[in-house]
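Next comes the sequence, and after it the predicted model I'd like to discuss.
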Amino acid sequence: MLLRRMLIMLGVVALVVLALAAYKGFAIYQQVQQFSAPQPAISVAATTASEQPWQSRLPAIGTLKAFQGVDLTVEVGGIVRELLFQSGERVVKGQALLQMDDQVERANLATAEAALGLASVEFERGRSLVSRSNISKSEFDRLSAERQQASASVAQVQAQLAKKRILAPFSGSIGIRQVEVGDYLSPGTNIATLQDLAKLHVDFFLPEQAVPKLALGERVRLSVAAYPDEVFEGEIAAINPKVETTTRNVQVRATLDNPDGRLLPGMFANLEVLLPGAATQVVVPETAITYTLYGNSVYVITEKRDADGQPEMGTPGQPQLMVERRFVETGERRDGRVVILDGLQAGERVVTAGQLKLDNGAHVAIAADPADASAPAGAGQ
């Protein structure tokens, strides 16, 4: 009886073990089938590398400066008697801007002119007398020197008087005045700034390697933060004949018209020097490039082929596509595009979105629209 029960228990245990073994074997079989099954195609966005005319440009940053610009100051001290301009108005060359008190100088001028008149009369009298030998030649020379000295004194006082009246050295827009009537001005006091805004300079620096590419008259395009959607054009007017020893950069100055006066001196400018000639280059979107420390690469889309070199067909009857990771040499980047100097030919298709999911030889399918690529891939670009 006891032996029978033991045999039954052993049979039940054997059945349970066999059932568990069968279940585990079936699970392992399913996993093997899953891994051996072909992986689904990875959806990516793609474009074709194309040859396009590409004009080389030298990017730089610069600062706008007035074609002519000065801070008006006084050369001699005195009290302001009249202010003859309004802040922000446009003035013309030679226009009076400020008059200082000049009563002392005018009195000195009258004295000097009187002395000059007397010296001139004595000189004329002496000239008639010396011709008749009534005075010595040395006495006549003394009278001539006195007349010249009196004339110089008049010119000196006239120059001092002129310094009491400030005139515009050139036409332009005058800034906010810094003085008022009645102020005492010491020499060097700032009155206002005067800027000629009809034309502007933009000064910028380029590395010394760019010197052979630079020439007077080359076009420059620039933009400023105040007008982000507008592009202003000028041309190179001067190249500094010396390279800065601290930065190894050369200073360049371009000139541009400013007829509306919208650009102001001191503005920060992003600019590009347009180099002559436009060579044909292989160009792809910048999103197609994977940048790494050990080199830049692209994923080139090719047809998968069998051992006989024939394209393998997919389920819809189209050739299966795969990607090949290829390292390339990149050149200039501009407006979301990049030049490929080596490693890629025109007409080859490259992946522009979805690279994070790819590896060399991965099976891919080209999405009808870049938006069809997965969100994580797009977020990683």
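Yep, it's here. Numbering: from 1, shown residues only.

switch to C-alpha atoms for all contacts and neighbour counts from now on
OK.

now the helices: where do they sit in the stretch 51-200 of the chain?
Applying DSSP state H, counting those that start in this stretch to the stretch 51-200 of the chain gives helices spanning 103-131, 137-162.

For the longest one, buried residues please.
Going back to what we said before, that points to helix 103-131. For helix 103-131, the neighbour count (16 or more other C-alpha atoms under 10 Å) marks 105, 108-109, 111-113, 115-116, 119-120, 122-123, 126-127 as buried.

which residues does the residue sitting nearest the centre point of the chain contact?
Per C-alpha atoms, centre = their mean, the C-alpha nearest to the average position across the chain is that of Asn270, at 1.9 Å. By C-alpha atoms under 8 Å, 6 or more residues apart in numbering, the contact list for Asn270 reads Pro59, Ala60, Ile61, Gly62, Leu222, Ser223, Val224.

Then Pro187?
Here Pro187 is in contact with Thr73, Val74, Glu75, Val76, Gly77 (criterion: C-alpha under 8 Å, 6+ apart).

how about those in TSV, adding neighbour count?
Below are the contacts of Pro187 laid out as TSV (neighbours: other C-alpha atoms under 10 Å):
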residue	neighbour count
Thr73	16
Val74	19
Glu75	15
Val76	15
Gly77	16
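
for the residues you listed, which one is nearest Val298?
Distances from Val298 to these, taken as C-alpha to C-alpha, are shortest for Thr73 (62.2 Å).

That closest one contacts Ser186, doesn't it?
No - judged on C-alpha atoms under 8 Å, Thr73 makes no contact with Ser186 at a distance of 9.5 Å.

Now for Asn134, how many residues are close by?
Residues lying near Asn134 (other C-alpha atoms under 10 Å) number 11.

returning to that earlier point: take the helices of the stretch 51-200 of the chain and write them to JSON lines, including distance to Val243.
Shown next, in JSON lines, are the helices of the stretch 51-200 of the chain (distance: least, C-alpha to C-alpha, whole Å):
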{"stretch": "helix 103-131", "distance to Val243": "50"}
{"stretch": "helix 137-162", "distance to Val243": "43"}
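
try it against this one:
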Amino acid sequence: MKTSIYLIAFTLLTIISCNQPEEESPSIDIASPVSVIQVKADQLSRFTIATGNAMPDQEMEIKAKLGGEFHLKNHPDYNRPYKLGDRVKAGQPFMEIKDREYVNSISLEAKKMNLELAEKTYLKQKSVFEKGGVTERELKNAELEVTSAKNELENAEIRLEKMKMEIPISGVFVEFPHYTPNSIIEQGAPLGKIMNYSKMYIDVNLPENTMKEIKIGQAVQLTNYSIPDDTLSGRITEISPAIDIETRTYLAKVRFSNPKLMIRPGMFVKTLIKVNQKDNIIVIPKEIIISDQTGKRVYVVEDNTAFERVIETGIENGDMIEVLSGLEENERLVVKGFETLRDKAKVKILK
């Protein structure tokens, strides 16, 4: 009987204890470590990037003006025949065609003598005309003979000049066909190609939405992927007014100096063109912005508490972005540790 009474009492105590409300454990708000920067006004530029192939400002293909026996001159700086890759200067002796039969057919000395005789005849006729011994028509015919003799001599000299060629432009030989010394070549045979790439240009296609902002004379920065640490400066010199209906771009020409010849003809070059710049605006790193369907937000710290700020942004470049609203100067902006923050969370600023 006592055992039953004890069992009943134990059961009642168990039921009562189960129905007792549990005491709430005190919540612990752990301060999250963050790094902050002070919001300041700054300058921000927006750029557009375009690529193209660098081309020499001057290039010329040399062809034989006459056929005949080909003789290549020595390069005056190296005392050896010209070869591919040589730097050359305009006016240097380059090659000579030898053809005795061609020279004889020109009869240069005979044409000099003919001119001399025509000039003497004219002077004699002029003296006689002043005394009334010949007509004006006879004097004019003598003068015409002088003019014809001069033209014939000049044409002969021009034909002979074609047998010798000088370097037409300063630059570098980028093509140089090989001919066996003293071989016979035909008129029009290719003798080489020279490019002067100390000054170059690039044709670039720019987005339609930049047309109002990009002007002739605008500065351009240029880099090549194989030499990314070297930047050259250029300018826009020409702009097409027409938009390509397929690409929605327009053509512009960028010219630049290449004094060290680091950029070679045909190289793929990237251009960086400033299309907009704003001064005295709030600028923050793009990477700290949290974006979702509700908009863009960042966190600022006041009294060791993080506060969420919804922001509106403006222009941007590769790393930074303009803040139009939502932030004020001198606020402390969270730049590290923001990923797990929530509004009004406690934070600890790391030094």
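Right, received. Where do you want to start? Not measured: the values here are computed from a predicted model.

closest one to Leu2 of structure 1 among the helices of the stretch 51-200 of structure 1?
Short answer: helix 137-162, nearest of the helices of the stretch 51-200 of structure 1 by C-alpha to C-alpha, at 138.9 Å.

once aligned to structure 2, how far is the closest one on average?
Compared with structure 2 after fitting, helix 137-162 of structure 1 deviates on average by 4.4 Å (mean C-alpha distance after the TM-score superposition for structure 1).

how distant is the biggest strand by length in structure 1 from the center of its chain?
Under DSSP state E, the strand in structure 1 containing the largest number of residues is strand 50-73. What separates the centre of strand 50-73 of structure 1 from the centre of its chain is 7 Å, taken as C-alpha atoms, centre = their mean, to the nearest Å.

got the buried residues for it?
Residues of strand 50-73 of structure 1 classed as buried by neighbour count (16+ other C-alpha under 10 Å): 51, 56-69, 72-73.

For it, enumerate the helices and strands it packs against.
Counting contacts by 3 or more C-alpha pairs under 8 Å, 6 or more residues apart in numbering; DSSP states H and E, strand 50-73 of structure 1 packs against strand 190-207, strand 268-285.

Please work out which of those is packed deepest.
Mean neighbours per residue, mean count of other C-alpha atoms under 10 Å, is largest over those for strand 190-207, with a mean of 21.

State the distance from the closest residue in space to Lys126 of structure 2 that isn't next to it in sequence to Leu153 of structure 2.
Closest residue to Lys126 of structure 2 apart from its sequence neighbours, by C-alpha to C-alpha, 6 or more residues apart in numbering: Leu139 at 6.3 Å. Distance, Leu139 of structure 2 to Leu153 of structure 2, using C-alpha to C-alpha, to the nearest Å: 22 Å.

same check, this time on Phe129 of structure 2
Distance of Phe129 of structure 2 to Leu153 of structure 2, computed by C-alpha to C-alpha: 27 Å.

cool, Leu144 of structure 2 as well?
The gap separating Leu144 of structure 2 from Leu153 of structure 2 is 14 Å, by C-alpha to C-alpha.

Between these two, which is the more surrounded one?
A direct count of neighbours by other C-alpha under 10 Å for Leu144 of structure 2 and Leu153 places Leu153 higher, at 21 against 14.

does the more buried one really touch Lys112, like I thought?
Yes - with contact defined as C-alpha under 8 Å, Leu153 of structure 2 reaches Lys112; the gap is 6.3 Å.

hmm, which two among the contacts of Asn270 of structure 1 are most spread apart?
The widest separation within those, taken as C-alpha to C-alpha, falls between Pro59 and Val224 and amounts to 14.0 Å.

give the contact list for the aligned residue in structure 1 for Asp86 of structure 2.
When structure 1 is aligned by TM-score structural alignment, the residue opposite Asp86 of structure 2 is Glu89. Glu89 of structure 1 makes contacts with Ser173, Ile174, Gly175, as judged by C-alpha under 8 Å, 6+ apart.

distance of Ile185 of structure 2 from Met165 of structure 2?
From Ile185 of structure 2 to Met165 of structure 2 the distance is 14 Å (C-alpha to C-alpha).

er, Leu341 of structure 2 actually
78 Å.

again with Thr11 of structure 2
123 Å.

So the two - more neighbours on which side?
Ranked by neighbour count (other C-alpha under 10 Å), Thr11 of structure 2 and Met165 place Met165 first, with 20 against 11.

That one pairs with which position in structure 1?
Residue pairing (TM-score structural alignment): Met165 of structure 2 is matched to Ile166 of structure 1.

So that match sits against Phe85, correct?
No - with contacts counted by C-alpha under 8 Å, Ile166 of structure 1 stays clear of Phe85, the gap being 10.9 Å.
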